[in-house]
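Q: Quick check, what structure comes out for this input:
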Amino acid sequence: MNAYLGIDVGTGSARAGVVDESGRLLATAACDLELLRPGDDHAEYRSSGIWEAVGRASREALSLAGSVDIVGIGFDATCSLVVVGSGGVSTAVDPEIDTIAWLDHRAIPDAEAIDATGHDVLRHVGGSVSAEMQMPKLRWLHRTFPDRMREAEFFDLPDWLTFMATGSRTRSVCSAVCKWLYQAERGYAGEGWNPEFLSRIGLETLSRDGFAPIGRQFAPPGTAVGELAPEAAAHLGAPVGTKVSASLIDAYAGALGVLLAGKDADMDGRVSLIAGTSACHIALTQDPVFVPGVWGPYHGALLPGTWALEAGQSAAGALLDRLVEGHAASASAREAAERAGRSLYDRLAERIDRMAGKEGSHRLTERLHVQPDFLGNRAPLADPTRRGAISGLTLSMDEDDLARLYLAGIQALAHGTRQMLDTMRAKGVTVSALVVTGGWRGRLSMSANMPISAACP
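A: Just a heads-up that it's a prediction; the model follows:
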């Protein structure tokens, strides 16, 4: 049986899945990642740990799948920044650490300095570059470790995975346009880089040798960029020579699935909500649309001939975790749920139902409100310095209070989503349906009193 191996690297784990040619999922496996948080705004990995987790998840998934012939491999990942030294050997930005996670916010001053240039390329990120993107991180690195960075190469994590698998330095258009300010509409052989912009922000060294440190060649997602090398084949448990495709950002991999779901799917007006540690709201348009505070338009980031817009919330699933786990009743509620063979979130949803009665759950939070920007506001305010707040706290610390706080967090994310959709609509983007997928399923245990509708009013 021919099958495909998909490998996804999220914020907290690496996951592998094996699917047959009809799209039927045959097996999955996962391996946790070690995210290092040594200080405020710090978030880092060891690339060796990421690659080890990828290998363990891949080998286990293939073992569970049984007798299959893997004919293609695809990677997606978060947009973390991997620093690679001369000859492909990892180089540490801190001792033994060579990967800066997407949620690392140490480069906020660098993002502000880039914004201050007012350069025209910033139109493609809603007018303001995010510290979660790579140019601010690269500027921070070059200011902090100038000697180490002169000979280094820099990869978005999805591209680094294909590099490790094949040895190919061809980068994905997806990562390049979304996180590196590459303008793919100008070409795939380096024409999309703007050397004048790089010089203006203090990164002229990245233009050396035809932009070798950041990529000379790019490919649309899904295009084969190489074949699985022998060492990588042994590590992943897949056949030598298997075709490996250009990668995707993890949220865009999710968007590809939900926007194209169903035979003859009409993408017009559909917005994907990719619900993970953060949330991404991705829409496709036939023509470029510029929306203040919303990333994009990105040419060819998902499908050739289309433009992508990306809004989002920096803390989404992480927000719900923070609210629930930080409550005094969380531990006892979780223990009670586990004894009953349920998830904590199922238990909280049932309690909300009972508390709401016939009046509806919205009544439960009339005096309790969450301002959800615990990790800044990604869109449409584009302010990474914002912080969250909870208004309406009482002295109660019981499970009813926990359930109300959980509900208020969900409502806060919903209001933030509405704000982003309204901002896109105001610039002419059609929004008729919101299609949701991702890792919130365990957190959003919705009941009849908390419906999710595909239709957007």
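Q: Please count neighbours and contacts with C-alpha atoms only from this point.
A: Will do.
Q: Now do the SS call for residue 50.
A: Look at residue 50: counting by DSSP: H, G, I helix; E, B strand; the rest coil, its state is helix.
Q: Pull the contacting residues for it.
A: Listed by Cα atoms under 8 Å, 6 or more residues apart in numbering, the contact partners of residue 50 are 14, 33.
Q: structure for this one too, so we can compare:
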Amino acid sequence: MRCTLGVDVGTSSTKGVLVAEDGRIVASATRAHDVDRPHTGWVEMDARIWWDEFTDIARELIGALRQAQGSEAAEISAVGVSGMGPCVLLADANDEPVRPAILYGVDTRSGAQIARMTDELGTSEITRVGGSTLTSQAGGAKIAWIADEEPDAWARAERFFMPASWLARHLTGAYVLDHQSASQTSPLYDIENESWYEPWWQRYAGSIEQPRLTWAGEIAGYVTAEAAEATGIPAGTPVITGTIDAWTEAVSVGAHEIGDLMLMYGTTMFLVATGEETLRTPSMWTTAGAFPGTRNLAGGLSTSGALTAWLKDLTGSDYPDLLADAEKSGPGANGLLVLPYFAGERTPIQDPDARGVIAGLTLEHTRGDLYRAALEATALGVRHNVETMRAAGADIRRIVAVGGGTQGQLWLQVVSDVTGLVQEVPATTIGASYGAAFLAASAIADPGAAPVITDWNPITQTITPNADLREFYDTLFDRYVRLYEGSKDVVHELAAEQRAHEQRGARRE
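A: Purely as a prediction, here's the structure:
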């Protein structure tokens, strides 16, 4: 049996799948991990975990395949890689990390660098070159933070990686980065010319060797003898460059065509709208697409699954009980309204000092009301993003849902009811690892014989909004927007106090 191996490094776990030539998942494996939050606003991870988990998963899946099929019949024909991002991992000349990897927009430490770079370069010039203003999502600002704040680490840094490119490096020795990931290393990438922007690279990252730019589905290289020994994957096996998980998830469900919107339910919520035109708006992220000739307008909530997991742990409940209670609570959660900004917020408000707010609490409210309000909060955040995208000119014709959260029918229905959007759900929602396997299969296919994702993964469910709730949720959305505007001054003061409290604690230690 010929299979492709797809592995994705996510925020809370690394997932791998073996996929047969017809798209059937033969075996899967997962390794859970945690991020580190050493200070308020910092979210980072030891990148050595990424390769360790990849090797564990590869050996487990290959073992399962051989046990089922016999060693002679088992064949890994190509490897696909994917990972969370945009992350910043700097490594030395021996590819040893000089510090933990700084994660994507949920890490908000680079505020001073964003302000300085914006002042030095100008907002209009930054958006002209890279498409987006600088926010906590900007990889270039995180690189500048290391240069400013950790000179010893910076002095040793010679190469720049994200999770997918880190795996490709270990597997093949190739030093590459895909265009989509590079376009989120703002302001170091020129989106119209699809190249590194030399003047700003030299200014802010000059001591770092530039990774070669390729497209996500292109072959980066071939498994080395050393990597084969570590993973069990045969030497010489092709490995694609890969890209950031949200874009690979879009591939996994066929939501990467012009007019598509991919809605990813995970630890965070992510949205990717695909078009041909470079749309620029300060509220969202403008990026290169996963494929040549495409552009994306993207957005992300800083919490979604992370918020529901927090409530689960806080209440000591399990998800089935919470979902049953939330179902009983009903639309509006008996008068509760939540702002889901428990880790700051990314788009469209771009406010790292935003904080969670629970409004309307009484002694009569239950855990079911809280959980229902949390689900509605993420849905209201999705609506805020979609309306902002459309105002910027995005032509959204089709919405496809993906990710672990799609397993819960209530959450899907709440999002459709709040946004008024029809969602299509495919048969397989395992996510980015599946998309990586598809890209790998496509990379090695004969001309004219490439696999088709809708054959691999057809749509099996359609979620339709309840028209009777439209007026109710229009009113709730208005309150949601006004609640943020009305509370943000106080919330910002609290965020400043939280930082000051942490600094006092650090000095005492």
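Q: ok, and for stretch 383-393 of the second structure, which residues are buried?
A: Across stretch 383-393 of the second structure, burial judged by 16 or more other Cα atoms under 10 Å covers 383-386, 388-389, 392.
Q: biggest separation within the residues you listed, which pair?
A: Longest distance between any two of those is 14.2 Å, between 383 and 392; criterion Cα to Cα.
Q: mind putting the buried residues of stretch 383-393 of the second structure in TSV, secondary structure included?
A: Formatted as TSV, these follow (three-state DSSP):
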residue	secondary structure
383	helix
384	helix
385	helix
386	helix
388	helix
389	helix
392	coil
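Q: Strands of the stretch 351-500 of the second structure, start to end?
A: With DSSP state E, counting those that start in this stretch applied, the stretch 351-500 of the second structure shows strands at 357-359, 398-402, 423-426, 459-463, listed in chain order.
Q: and the ones you listed as TSV, adding distance to residue 155 of the second structure and mean neighbour count?
A: Below are these laid out as TSV (distance: least, Cα to Cα, whole Å; neighbours: other Cα atoms under 10 Å):
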stretch	distance to residue 155 of the second structure	mean neighbour count
strand 357-359	42	15
strand 398-402	41	23
strand 423-426	47	22
strand 459-463	50	14
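Q: Helix, strand or coil: sort out the nearest residue to residue 427 of the first structure once chain neighbours are set aside for me.
A: Spatial nearest neighbour of residue 427 of the first structure, chain neighbours left out: residue 291 (6.3 Å); criterion: Cα to Cα, 6 or more residues apart in numbering. What three-state DSSP gives for residue 291 of the first structure is coil.
Q: what's the burial count for residue 291 of the first structure?
A: 25 (other Cα atoms under 10 Å).
Q: any idea what it aligns with in the second structure?
A: Under the alignment (TM-score structural alignment), residue 291 of the first structure pairs with residue 281 of the second structure.
Q: Next: residue 167 of the first structure.
A: Using TM-score structural alignment, the partner of residue 167 of the first structure in the second structure is residue 173.
Q: from memory residue 223 of the second structure sits against residue 239, does it?
A: Yes: between residue 223 of the second structure and residue 239 there is a contact under Cα atoms under 8 Å: 6.9 Å.
Q: what is in contact with the two at once?
A: Joint contacts of residue 223 of the second structure and residue 239 (Cα under 8 Å, 6+ apart) are 171-172.
Q: What lines up with residue 135 of the second structure in the first structure?
A: Counting by TM-score structural alignment, residue 135 of the second structure lines up with residue 130 in the first structure.
Q: contacting residues for the aligned partner of residue 383 of the first structure in the second structure?
A: Counting by TM-score structural alignment, residue 383 of the first structure lines up with residue 351 in the second structure. Applying Cα under 8 Å, 6+ apart, we find residue 351 of the second structure in contact with 344-345.
Q: Also residue 122 of the first structure?
A: 115, 128-129, 181.
Q: again, 7 Å this time
A: Shown in contact with residue 122 of the first structure (Cα atoms under 7 Å, 6 or more residues apart in numbering): 128-129.
Q: And it, how far from residue 61 of the first structure?
A: For residue 122 of the first structure, the distance to residue 61 of the first structure equals 41 Å [Cα to Cα, to the nearest Å].
Q: which residue ranges form the helices in the stretch 401-509 of the second structure?
A: Per DSSP state H, counting those that start in this stretch, the stretch 401-509 of the second structure carries helices over the ranges 409-419, 432-443, 453-456, 470-508.
Q: Make JSON lines out of those and add distance to residue 108 of the second structure and mean neighbour count.
A: Below are the helices of the stretch 401-509 of the second structure laid out as JSON lines (distance: least, Cα to Cα, whole Å; neighbours: other Cα under 10 Å):
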{"stretch": "helix 409-419", "distance to residue 108 of the second structure": "27", "mean neighbour count": "21"}
{"stretch": "helix 432-443", "distance to residue 108 of the second structure": "25", "mean neighbour count": "30"}
{"stretch": "helix 453-456", "distance to residue 108 of the second structure": "36", "mean neighbour count": "17"}
{"stretch": "helix 470-508", "distance to residue 108 of the second structure": "12", "mean neighbour count": "14"}
